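*Asks:* Could you work out the structure for the sequence below:
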Amino acid sequence: MKRSFLGVFLLALILAINIVTTQFMVHQFFYEHYTNTLACVALNLFLFPVALLIYKKEIHKGGKKYEQ
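*Replies:* Below you'll find the model as predicted:
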C-alpha cells in the first residue's frame, strides 16, 4: 500500500496537537482552571475520530494491487 505524504503529515500533526493539548490539560487541571481543561478534553475527543478517518482513508489508498 502506498501512503501519501499528506496523510502521514496530517496524522503526525494531529498526534502533535493531541500531545500538546493533553499536556496543557494536565497543567490547567493542576491550577484548577476547569473550563480550559474541558476545552482541551473536547478538542482531544474531536481530533481522535478525525485521525481515525484519515488513517482509514490512507489504508484504503493503493487498492488491491499489492495484495495477492
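
*Asks:* rest of the way, CA atoms for contacts and neighbours
*Replies:* Will do.

*Asks:* So for the chain, the centremost residue is which one?
*Replies:* Centroid-nearest residue in the chain: Ile14, 3.6 Å away (criterion: CA atoms, centre = their mean).

*Asks:* I have a second one here; can you model it like the first so I can compare?
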Amino acid sequence: MKRSYVGVISLCVILALNIIFMQLLVHQFFYENYDGVLIYMGINILLFPIAIFIYKKEKHRGGQTNGK
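*Replies:* Take a look at the predicted model:
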C-alpha cells in the first residue's frame, strides 16, 4: 500500500512527542511533582486518538491490498 509522506511524517512526529512527554512524566513522577505528572499524562492521552485518526485516514487513502 502506498502511503503519503505527510501521514508517515505526522505519525513519526506524534510518536516522538509521545516519547518526549512520557520521559517528562517519569521525570516529574521521580521528583514527586504530581501536577506535572497529570499534565503530561493528559497530553499523552490526547495524542493517542490523534494518531489513530491519522492512521485510519492514511489506511483509507492507501492503494490496493494484495487480493484482499
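
*Asks:* Would you give the TM-score for this superposition?
*Replies:* The TM-score (TM-score structural alignment, normalised by the length of structure 1) is 0.90; 66 aligned residues with a CA RMSD of 1.1 Å.

*Asks:* right, and the residue nearest to the centre of structure 1 touches Leu52 too?
*Replies:* No: at 10.4 Å, Ile14 of structure 1 does not count as touching Leu52 under the criterion of CA atoms under 8 Å.

*Asks:* OK, contacts around the residue nearest to the centre of structure 1?
*Replies:* Leu47, Ala51 (CA atoms under 8 Å, 6 or more residues apart in numbering).

*Asks:* in what helix or strand does it lie?
*Replies:* helix 5-30 (DSSP states H and E).

*Asks:* For that helix, grab the matching residue range in structure 2.
*Replies:* Under TM-score structural alignment, the match for helix 5-30 of structure 1 in structure 2 covers residues 5-30.

*Asks:* tell me the average deviation of the matching stretch from structure 1 after fitting.
*Replies:* On superposition with structure 1, the mean distance recorded for stretch 5-30 of structure 2 (mean CA distance after the TM-score superposition for structure 1) is 0.3 Å.
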